[in-house]
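**Q** need coordinates for the following:
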Amino acid sequence: MIDLHCHILHGLDDGSETAAESLQMAQALVRSGYRTIAATPHMVPGTTWMPSIDRINTQVAALNQTVKDNEWALEILPGMEIAIDPRIPDLLDDHRLLTLGNSSCLLIEPSFQQLPLGWEQVIFSILAKGYSILLAHPERCLQLAANPGLIERLIGSGVYLQVNWGSFLGQYGRAVALTARLMAVNGQIHCLATDSHHPEWHHPAKIMAAIGSLQKMIGEENLRRITMDNPLRVLNGEIPQPMIRSEAMTGSRKKRWWRFW
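**A** This next block holds a predicted model:
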């Protein structure tokens, strides 16, 4: 699998605290089935969380070397999780933002309450500059969860959506879990990522339990699409493919959610 959202670099945000912990995260991710990771520390304009591109690249190179020394089948790529902000276009012009793995795609984070005023213009400006947008965990934004039509508007405007594994596991509460499951059966997920901050979460048994349940809901082909194929397409500068709608997914809407989880 390919993870496009991971806070594996140490000392840059609320993710890994030490180089040793970063290595523990890398090992846990390998055991959970990952082979490519985008390191995406928070970039929040106007705050202390504004890591430099040089610092990120230096840490990525060092971590890749340690992974290679341990002979683990894992590659770490540079990236950022960028909080949606009207200053993003200027930061792009100043070459202060990183795309995912040197692709043309930016990982953009909405707030957990609601999108800021003028968010449509920010998205339009980013797309107009030739970048694509992967929106991080929209299921965790209360405004989006309460307005399914807004999710469709985002997709229609060319924004791709990334949902967290933890949302399906109930890590962020029942409301977020329900939103993630509704997005799944509605075929509104382009990529599935860990958004991991610490090594403890990546016990392979947790990943496998979630994989089994999600596969029953959306099918094996869709699961592969959002965990492998689409993340690879993002890194290659290609357009992610929409999920394949099936009778099983349509029927899922009529069932009680707790029958799946």
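**Q** from here on, contacts and neighbour counts on C-alpha atoms
**A** Will do.
**Q** my read: residue 137 touches residue 168, true?
**A** No: the pair residue 137 and residue 168 fails to qualify as a contact (Cα atoms under 8 Å) at a distance of 11.4 Å.
**Q** the more surrounded of those two?
**A** residue 137 (28 against 23; other Cα atoms under 10 Å).
**Q** for that one, what are its contacts?
**A** 109-110, 161-164 (Cα atoms under 8 Å, 6 or more residues apart in numbering).
**Q** ok, 10 Å please
**A** Neighbour list for residue 137: 5, 108-112, 161-167, 176, 180, 189, 191-195 [criterion: Cα atoms under 10 Å, 6 or more residues apart in numbering].
**Q** repeat for residue 6
**A** 15-16, 25, 37-42, 76, 79-81, 193-198.
**Q** mark which of those are part of helices, please.
**A** In helices, defined here by DSSP state H, the members of the contacts of residue 6 are residue 25.
**Q** what's the neighbour count on residue 29?
**A** 25.
**Q** surely it is within a strand?
**A** No: if the criterion is DSSP: H, G, I helix; E, B strand; the rest coil, then residue 29 is helix and not within a strand.
**Q** these two touch, right, it and residue 35?
**A** Yes: at 8.0 Å, residue 29 and residue 35 qualify as touching, with contact defined as Cα atoms under 10 Å.
**Q** re the thing from before, anything in contact with each of residue 137 and residue 168?
**A** 176, 180.
**Q** quick check: neighbours shared by residue 29 and residue 35?
**A** Common contacts of residue 29 and residue 35, defined by Cα under 10 Å, 6+ apart, comprise 1, 3, 74.
**Q** could you also give me the structure for this second sequence? I'd like to compare it with the first:
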Amino acid sequence: MIDLHCHILHAIDDGPATIEESVQTAAALIETGYGLVVATPHMIPGTAWMPPINHVKSRVRQINEAIRLAGMELEILSGMEIALDPLIPDLLDDGRLLPLGNSSCLLVEPPFQQLPPGWRQLVFTILAKGHTILMAHPERCPQLSANPKWIEDLIQSGVYLQINWGSFLGHYGKPAKRAAIRWAQTGWIHCLATDSHHPGRRHFAGMQKAAVKLAEMIGEANLCQLTHDNPQRLLRDEPLHPMVASGRMKKHWWRFW
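**A** Down below sits the predicted model:
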């Protein structure tokens, strides 16, 4: 599997404090079935969490070397989780934002409170600059989870949706869980990611149980698409495929409750 949203870099945001914890997180990811991970430290304009690109890439080199020395097989690529903020276009022009891997796609995080004024135009501006957008865990944004028409409009405009495994497990509350299940049922998910910050903190074992239930609900082919095929396409700047509708998608959704 490929994880496009992971806070595995040490001493850079609210992820691991030490390189040893980063290696432990890598071990947990490998055990869960991941072979490729994009490191996405927070980039929040106007705060202390605005890591320079060279700093992020240096941390990526360090963790890749530590993983190699530990005898493990996991590749880490560079990226950022960029807060949805009016400063994004200026930061793009200044070359201060990292896309996911070598792609042109930005992982953009909507706020957990109020969406910023003019957020729709901001999305269009980013797209007009030649970037695609992978929206990080929109199910955790109350305004988006409560307005399915907004989600449908985002998808139609070319925005992709990344849902957290933890949302299906109830880690972020019932509204996020309901939205994740509803969007899986509707076929509105493009990628699944861990959004892990520490080894064990996102219940990697629980993710494996959730994968079994999710496969029952949407089918093995869709699950593979969300965890490997679409993430791989995104990193290659290829269009992502929508989920394929199947009878299972409505028949088994209630099993998550």
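**Q** what would you report as the TM-score here?
**A** For this chain pair, the superposition-based TM-score is 0.97 by TM-score structural alignment, normalised by the length of structure 2; 257 aligned residues with a Cα RMSD of 1.2 Å.
**Q** confirm for me that residue 26 of structure 1 is in contact with residue 8.
**A** Yes: contact criterion Cα under 10 Å: residue 26 of structure 1 and residue 8 qualify, at 7.6 Å.
**Q** the two: which is more packed in?
**A** residue 8 (34 against 26).
**Q** can you pull the contacts of that one?
**A** 14-19, 21-26, 37-41, 59-60, 63, 76, 195-199.
**Q** ok, of the residues you listed, which come out buried?
**A** 15-17, 19, 21-26, 37-41, 59-60, 63, 76, 195-199 (16 or more other Cα atoms under 10 Å).
**Q** show me where the stretch 101-250 of structure 2 has helices.
**A** Per DSSP state H, counting those that start in this stretch, the stretch 101-250 of structure 2 carries helices over the ranges 119-128, 142-145, 148-157, 165-168, 174-186, 204-218, 220-224, 230-235, 248-251.
**Q** how close does the second one sit to structure 1?
**A** This points to helix 142-145 of structure 2. Mean deviation of helix 142-145 of structure 2 relative to structure 1 after superposition (mean Cα distance after the TM-score superposition for structure 1): 0.6 Å.
**Q** buried residues, the helix or strand containing residue 91 of structure 2. List them.
**A** For residue 91 of structure 2, the host element (DSSP states H and E) is helix 88-93. Across helix 88-93 of structure 2, burial judged by 16+ other Cα under 10 Å covers 88-89.
**Q** residues contacting residue 74 of structure 1?
**A** So residue 74 of structure 1 contacts 2, 26-27, 29-30, 33-37, 64, 67-68 (Cα under 10 Å, 6+ apart).
**Q** er, residue 30 of structure 1 actually
**A** Applying Cα under 10 Å, 6+ apart, the residues contacting residue 30 of structure 1 are 1, 24, 36-37, 72-75, 202, 204.
**Q** again with residue 203 of structure 1
**A** Residue 203 of structure 1 touches 28-29, 31-32, counting by Cα under 10 Å, 6+ apart.
**Q** could you do residue 170 of structure 2 as well?
**A** So residue 170 of structure 2 contacts 176-178, 180, 256-257 (Cα under 10 Å, 6+ apart).
**Q** buried subset of the residues you listed?
**A** 176-178, 180.
**Q** just the contacts of residue 6 of structure 1: which are in strands?
**A** 37-39, 42, 76, 81, 193 (DSSP state E).
**Q** so which of these comes closest to residue 93 of structure 1?
**A** Residue 93 of structure 1 has its nearest neighbour among these in residue 81, at 17.5 Å by Cα to Cα.
**Q** any idea how far that closest one is from residue 111 of structure 1?
**A** Distance of residue 81 of structure 1 to residue 111 of structure 1, given as Cα to Cα, to the nearest Å: 12 Å.
**Q** do the same with residue 180 of structure 1
**A** Residue 180 of structure 1 is 16 Å from residue 111 of structure 1, by Cα to Cα.
**Q** now residue 219 of structure 1
**A** 31 Å.
**Q** do residue 2 of structure 1 as well
**A** For residue 2 of structure 1, the distance to residue 111 of structure 1 - Cα to Cα - is 24 Å.
**Q** over to residue 3 of structure 1?
**A** Distance from residue 3 of structure 1 to residue 111 of structure 1, by Cα to Cα: 21 Å.
**Q** next one: residue 232 of structure 1
**A** Using Cα to Cα, we find residue 232 of structure 1 at a distance of 26 Å from residue 111 of structure 1.
**Q** picking that back up, which of the shared contacts of residue 29 and residue 35 of structure 1 lies closest to residue 151 of structure 1?
**A** Among those, and counting by Cα to Cα, the member closest to residue 151 of structure 1 is residue 3, at 22.1 Å.
**Q** remind me which helix or strand the closest one belongs to.
**A** strand 2-6.
**Q** what's the mean gap between that strand and the aligned bit of structure 2?
**A** Looks like 0.3 Å for strand 2-6 of structure 1 (mean Cα distance after the TM-score superposition for structure 1).
**Q** got the buried ones among the contacts of residue 170 of structure 2 as TSV, with distance to residue 212 of structure 2 columns?
**A** Formatted as TSV, these follow (distance: Cα to Cα, whole Å):
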residue	distance to residue 212 of structure 2
176	20
177	16
178	18
180	16
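**Q** which of the residues you listed lies closest to residue 117 of structure 2?
**A** Nearest to residue 117 of structure 2 among those, with distances taken as Cα to Cα, is residue 176, at 22.7 Å.
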